[in-house]
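In: Give me coordinates for this.
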Amino acid sequence: RTTPNVNKYRTANGVCNNRKNPLLGAANTPLARWLPSIYEDGISQPVGWNPGRLYNGVILPLVRLVSNRIVSTKDADIQADDELTHLVTFFGQWNDHDLSFTPSSPSIRSFSSGINCDASCERSEPCFPIRIPLGDPRLPSGRDSCLPMFRSAPTCGSGNSAFMFGGVPNVRQQINSLTAFLDVGQLYGSDEGFARELRDLSNDNGFLLVNDRFQDNGRDLLPFTKVASNMCSTRNHILNTTGLPEVPCFTAGDVRVDENIALTSLHTVFLREHNRLARALRLLNPHWSSETLYQEARKIMGAYHQIIVIRDYLQHIVGPEAMKRKLGTYPGYDSSIDPSIANVFATAAYRFAHVTIQPLVFRMDENFQDHPQFPSVPLYEAFFTPWRVVFEGGIDPLIRGLISRPAKLNQQNHMLVDALRERLFAFTSQIAMDLGSLNMQRSRDHALPGYNAWRRFCNLTAPQNKAELAAVLKNTNLAQRLINLYGHPANIDAWLGGVAEPFVPGGRVGPLFSCLIATQFQKIRQGDRYRDDDRFTCPGLGLYFLSQLYKVESYGIQAFS
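Out: A predicted model of the protein is given here:
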């Protein structure tokens, strides 16, 4: 079926961005493989599925053990980043949610035995539990002690030897349910039907839906979801009270909108900006239809996003050298480039910002001091709490906190705060999760090659022993601890190796992640037929928006510098 205006406006699901190959970069297509997978059976079994399997002559360590010995830090030991604000951290999450989401298996029970993955430590597809090591400081260790994890869903027909192409097994591949483009899909949705549900079709203004029950000091809030769920019913758990009203989860183009209130605040800013743009466009063009107003506002929003990410964000992450090599002068659209999100980017490299998250979500008053009525919130009490936005001062205190308080500085001996390692989703899961362990177990689920393979991919040296690893990390003690766990540098999980590296000059990641992140965005930019920022000829609107989001100079701190 022909999609209307397919050459003038993006489709919500990214289909037809590439005219020659309409599915390149589209939603619900496989993640790209930049290196071959290393499934233990060559088809589907994740790394670590068979406990006795040797890698470079040794058994891989339990990811929770690695998290305990390498990743953990205490709040008292955290150092603030003296250059970047907390906005960098949560803008990174906002941006990530525009590019990739890998759905888990739709089943919560083993396909073969019927066991509940949430209630068993048995490895049985799709259950891939995270085993607890002996002497774990928080969790009881033993034969039946684990953190539950579900495997990512495979693309249709993959990971099954019964599906053969010319006698070659169809190796398991994971799905990206979002488009690969910088199209603000986290606001608008990556599915045509859902994108329509998020629009206000009761008038001809081209608006997105807003909340019909509550406002934020006269300003709009995100609408509530119509899907029945207890995920956001955390108020009574956290406040230890009864009888107070719960509110539903908010809804937006990405399902993770409620993961924390800082992210929710950014969703709200962009929602308001779309409607502000549509309102302004209607004044300029009263003859435009609701569809045209919506699409033109959406196009400008896409331009904002591309400018902010490429010009104002990435250079401070990957450093000026990688920007110059990979993201310098735009050479133009190239239909031969596949913009699809790489498995290693989604599963490892773009999770670098986890180690920049503070243990608090800061809330500031009009003078950028600690808010007297609504103090800063412990991060673990900010997960899935839309009621804090509704009943505790709206988004202004949160935005002020993001632009005036520092990010956490990633240090080799202080990586992941306890709120993420010991109390992740404490009020919405049966047991609090560990983000470090999840990152490494997910990499193994996706059969990502280890640290050295990705170093070679980026034309970097591949350390072969403790001395060479110590030279790469510029840290002999850390190299020794990693060798004690992994036996060989090649075995180190890609996410851990990446966040353990010293920063490149002018960046906030090491050489490996600088290469992988810059390479991915190079492909996204050159493989996108709709380069909205290159055709964006209304800089006044862009400057207006940037001044609202990044108005921090008068407080002595700049958001991205």
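In: From now on I want contacts and neighbour counts done on CA atoms only, so please keep to that.
Out: Noted.
In: Assess the claim that residue 299 and residue 533 are in contact.
Out: No - Residue 299 lies out of contact with residue 533 (CA atoms under 8 Å); the separation is 9.1 Å.
In: please give me the structure for this one as well, since I'd like to look at both together:
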Amino acid sequence: MALSKHGSPVRGMENVAQSSVRDQRFGRMFRNLPSAAYTEDALTDLAKTMFQGEFADKIEANKPVDVALNEREPEDENPTIPAGFTYFGQFLDHDITFDPASSLDRFNDPNALQDFRTPRLDLDSVYGSGPADQPFLYEPDELHLLVGDDKDFDQGRKKRPDLPRNTAKIRRALLGDKRNDENVIVSQLHTTFLRFHNKVVDTLGTRDFELCQQTVRWHYQWIVLHDFLPRIVGKDTYKRVIVGRGEKPVIRFYNPQGRYAFIPVEFSVAAYRYGHSMVRPSYSLNRIVVAPDPVQQPFNGKQATFHRIPIFSLMNVADHPRANLNGFRELPGFWAIDWSFFFEGITPDGPAPAGAVLPQPSYKIDTLLVDPLTSLPDHQQEPIKIRRALAALNLLRGWRLGLPSGQAVARHMEMEALSDEELFDSEDADVRAARGHVLRQHPGIFQDNAPLWFYILREAEIAADSRHLGPVGGTIVAEVIAGLIREDRHSFLAQWPKWRPTLPGREAGHFTMADMINFTNR
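Out: You can find the predicted model right below:
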């Protein structure tokens, strides 16, 4: 063991990451393609056409801005992907990428950006750097992960903890990645992984921390490859890239430089941001916590009425802790999530409200984001109003990082590129008119030159009826995720490709998010 000059062990040396994926940098997937050129005005004008804009009309008509838990929204909802996978995708993103350094106000070289997460699916956002280096994440036995206070909604029948938190006035979460507390849903998902690890420790009955950790990681990697990806990329792309259970993926375009993996910006800044369009404006959490308190909340200077709890709002949670799902604060009492509201196949925690449509579906993968994402809580100090909107931030970041156009990527992948007419058309007459206006206001800017993120969302609309990603977006997502697992020499794909999950599930040799949650809740 390495020693410091004072003779004590160098902090963290006993927990050096055991992986061949050490580069921890961003890079380019399509290095020979030129960067697409735009103007900031053109991108922000396009961003203004990428929101549903329904709240204003509903407020004007004195109607609730969302639907009740027993109502369906066939025009907006994606019945093939339960809402929980929106936030599982966010949790996965936080496991592999973090870029606090790039800027919207200057051009950035992706090859010079540091990824502050390890580019592998190793749950470092959960484990941190291990019990010896970050003991505040662990119980004193250095085997179990620390969990927070119980927030049970079912009269104390089960333990449903919050994240572990400090004792400050605003109780901050003790996490390997603070972003997993940025909304209530992802924070509860993180807590579920803490509990999953603890359940594995108890089930295996061993003091071998690394064995327990490997068991958790391999089952997590399996869920990503064989439960999450088929839903997101579609069955055809799954069969072509992932191939199937017990087979090594077929990867054509994601080629790590040298022997080290990296995160392509085409993935992190474009293709993997598909999930922003899947976000619902509001959610119910369990049979007790269905609606927000207060029901009416300010939106663009007017009062909006919600049936479910808005994913974001500008209501001050210090005064109204049950107003929204904003994060970075202690979970209110009774707000523990009943995961049958978010995933199929979950053993429910009791009778659901009469007529409830469960699990709540995600929204469609398309070029329209919900209205709460026009004004992000953590961007309220931004003087340029459009830069508070998620669509504008995504388009500007892609431009500043020099992404190629969607058409250039499609042709490079030997796929037929969508035409301008297809890309800037819309089934909604108002959206079609607004985008036509953008093209006239910025002549030539978007001609055969669609921003990659916009292209991938529109491709999903056209090629997959908004139910999953199309061939370009799906291939990028599938290849990068499978490639990161393959390149990690401690993953199950690298060590034992024909490995099968060993924990109990509904199907022998298979393991899903529902299986993980049911196993954890036993």
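In: TM-score, when you put one on top of the other?
Out: These two chains, once laid on top of each other, score a TM-score of 0.70 by TM-score structural alignment, normalised by the length of the second structure; 428 aligned residues with a CA RMSD of 4.1 Å.
In: With neighbour numbers in mind, choose between residue 299 and residue 533 of the first structure.
Out: When residue 299 of the first structure and residue 533 are compared for neighbours, residue 299 comes out ahead with 24 against 20, by other CA atoms under 10 Å.
In: Report the secondary structure state of that one.
Out: helix (DSSP: H, G, I helix; E, B strand; the rest coil).
In: What's the separation between the equivalent of it over in the second structure and residue 122 of the second structure?
Out: Counting by TM-score structural alignment, residue 299 of the first structure corresponds to residue 214 in the second structure. Distance, residue 214 of the second structure to residue 122 of the second structure, using CA to CA, to the nearest Å: 9 Å.
In: before we move on, what about residue 100 of the second structure?
Out: 20 Å.
In: Those two - which one has more neighbours?
Out: residue 122 (26 against 10).
In: ok, now which ones touch the residue most central in space within the first structure?
Out: Nearest residue to the geometric centre of the first structure (CA atoms, centre = their mean): residue 96, 3.9 Å. By CA atoms under 8 Å, 6 or more residues apart in numbering, the contact set of residue 96 of the first structure is residue 350.
In: swap in residue 453 of the first structure?
Out: By CA under 8 Å, 6+ apart, the neighbours of residue 453 of the first structure are 462, 490.
In: Give me the aligned partner of it over in the second structure.
Out: Using TM-score structural alignment, residue 453 of the first structure pairs with residue 408 in the second structure.
In: how big is the offset of the strand or helix carrying its match relative to the first structure?
Out: Of the helices and strands defined by DSSP states H and E, residue 408 of the second structure is found in helix 406-412. Following the fit onto the first structure, the mean deviation recorded for helix 406-412 of the second structure is 1.9 Å by mean CA distance after the TM-score superposition for the first structure.
In: Please identify the buried residues of that helix?
Out: 406, 407, 408, 409, 410 (16 or more other CA atoms under 10 Å).
In: List the contacts of the closest residue to the second one other than its chain neighbours.
Out: The spatial neighbour of residue 407 of the second structure that comes closest, neighbours along the chain excluded (CA to CA, 6 or more residues apart in numbering), is residue 417 at 5.2 Å. Neighbouring residues of residue 417 of the second structure by CA under 8 Å, 6+ apart: 406, 407, 408, 410, 411.
In: try it again with 10 Å
Out: If you count contacts by CA atoms under 10 Å, 6 or more residues apart in numbering, residue 417 of the second structure has them with 406, 407, 408, 409, 410, 411, 423, 448, 455, 459, 472.
In: how far away is the fourth one from residue 468 of the second structure?
Out: Meaning residue 409 of the second structure. Relative to residue 468 of the second structure, and taking CA to CA, residue 409 of the second structure is found at 19 Å.
In: Residue 267 of the second structure -> the first structure?
Out: By TM-score structural alignment, residue 267 of the second structure lines up with residue 345.
In: Look at that match and say how many residues are nearby.
Out: 23.
In: what about it, which helix or strand?
Out: Counting by DSSP H and E, residue 345 of the first structure is part of helix 343-347.
In: Which stretch of the second structure lines up against the next helix or strand after that helix?
Out: Using DSSP H and E, the next helix or strand after helix 343-347 of the first structure towards the C-terminus is strand 360-361. Taking TM-score structural alignment as the measure, the second structure aligns residues 282-283 with strand 360-361 of the first structure.
In: Check the mean deviation of that stretch from the first structure.
Out: Relative to the first structure, stretch 282-283 of the second structure is 1.6 Å off (mean CA distance after the TM-score superposition for the first structure).
In: still on that earlier bit, wait, isn't the match of residue 267 of the second structure in contact with residue 523?
Out: No - with contact defined as CA atoms under 10 Å, residue 345 of the first structure does not reach residue 523; the gap is 12.0 Å.
In: element containing residue 13 of the first structure, please.
Out: Residue 13 of the first structure belongs to no helix or strand, assigned by DSSP H and E.
In: circling back: quick check, distance from the helix holding residue 408 of the second structure to the centre of its chain.
Out: 25 Å (CA atoms, centre = their mean, to the nearest Å).
In: picking that back up, find residues that contact each of residue 214 and residue 122 of the second structure.
Out: Joint contacts of residue 214 of the second structure and residue 122 (CA under 10 Å, 6+ apart) are 220, 490, 491.
In: ok, the first one - contacts?
Out: Pointing back at residue 220 of the second structure there. 92, 121, 122, 123, 193, 214, 227, 501, 511, 512, 513, 516.
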